[in-house]
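**Student:** For reference, the sequence and a predicted model appear below.
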Amino acid sequence: MKTSFTTVDEYIASCPEETRGRLQEIRAAIRAAVPDAKEKISYQIACFELNGKNLVHFAGWKNHVSIYPTPEGTAAFNKAIAKYAGGKGTTKFLLDEPLPLKLIGQIVKFRVADNLKNEKLKKGKIK
């Protein structure tokens, strides 16, 4: 597997064949949730960013696909993602289960709001 990617298309093409379609579904769900988000490669996996801030990474593996919405992104949805494997900032979706595309969209929208809140905190606009 190639280890240096410049586009999300290139990354997805390098993933195991059984994960490519699922990665495209995740990609479409993220685009639908945040149409202005831009794709990029970060940490050598697929990522969407908005206003220069990462929203969510996603990746394909042999037996699952994962999203990485940061620890805050998973903590806010603990109950909804409890049935999926994962860890701090990671949610794994097995290949033989339907993808929760609506939930993925909700998580990404939460990340947009969280990034905005954090930016306002930095600028001292929220106390």
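**Tutor:** Received, thanks. Numbers count the residues shown, from 1 in each chain.
**Student:** only C-alpha atoms for contact and neighbour calcs from this point on.
**Tutor:** Fine.
**Student:** Show me where the protein has its helices.
**Tutor:** Assigned by DSSP state H, the helices in the chain fall at 8-14, 17-33, 70-75, 78-81, 101-122.
**Student:** The lengthiest strand in the chain - contacts with which helices or strands?
**Tutor:** In the chain, ranked by residue count with DSSP state E as the criterion, the top strand is strand 53-60. Strand 53-60 makes packing contacts with helix 17-33, strand 45-50, strand 64-68, helix 101-122 when contacts are defined by 3 or more CA pairs under 8 Å, 6 or more residues apart in numbering; DSSP states H and E.
**Student:** ok, second structure coming up, stack it against the first:
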Amino acid sequence: MATSEVDSYLSQFSGPGLLAAQDLRARLTALIPDGEEGMSYGMPVIKVAGKAVAGWAINKAHLGYYPHSSLVLDKVQGLEGYKKSKGALQIPFDKPLADQVLVELVAIRRAMLSV
């Protein structure tokens, strides 16, 4: 898996979706400096020690954030106003997650994986 795969994925998009994705990607790579970027299930993912910590995808009107566990989202504070399912969070292009929320999402998933 390589960063070039994520770059290739991003090259398919433009406009607000691309800008929001680039911002989320930069924030996640800063939060997970020991992570390895790649693709999983057709979407960008950051793995640590081969285990998925955070995935995301560009959709029509939002970014999908995928913590790769159905247990993560219910443990995070500050998701009011965002649509979510058991294993996915919808982030409107014009409403990025607060830094603390993103930190919490990553920390909870890492703790679950012990990485």
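**Tutor:** That came in fine, so what should we check first? Keep in mind that what you see is a predicted model, and the values were worked out from it rather than measured.
**Student:** can you put the helices and strands packed on strand 53-60 of the first structure in a markdown table and add mean neighbour count?
**Tutor:** Below are these laid out as a markdown table (neighbours: other CA atoms under 10 Å):
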| stretch | mean neighbour count |
| --- | --- |
| helix 17-33 | 18 |
| strand 45-50 | 22 |
| strand 64-68 | 21 |
| helix 101-122 | 17 |
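**Student:** right, and the ones you listed - which one's nearest Val8 of the first structure?
**Tutor:** Of all those, it is strand 45-50 that lies closest to Val8 of the first structure, at 5.4 Å by CA to CA.
**Student:** what residues are up against the counterpart of Ala30 of the second structure in the first structure?
**Tutor:** Alignment note: Ala30 of the second structure maps to Ala32 in the first structure; criterion TM-score structural alignment. Counting by CA atoms under 8 Å, 6 or more residues apart in numbering, Ala32 of the first structure touches Gly105.
**Student:** what does the one 5 residues further on give?
**Tutor:** Counting by CA under 8 Å, 6+ apart, Ala37 of the first structure touches Arg31, Phe48, Glu49, Leu50, Asn51.
**Student:** Same question for Lys92 of the first structure.
**Tutor:** His64, Val65, Ser66, Ile67, Tyr84, Ala85, Gly86.
**Student:** which one of the residues you listed is nearest Leu121 of the first structure?
**Tutor:** Among those, and counting by CA to CA, the member closest to Leu121 of the first structure is Ile67, at 25.8 Å.
**Student:** if I look at the closest one, how far off is Lys120 of the first structure?
**Tutor:** Here Ile67 of the first structure is placed at a distance of 26 Å from Lys120 of the first structure (CA to CA, to the nearest Å).
**Student:** Right, I'll call it a day here.
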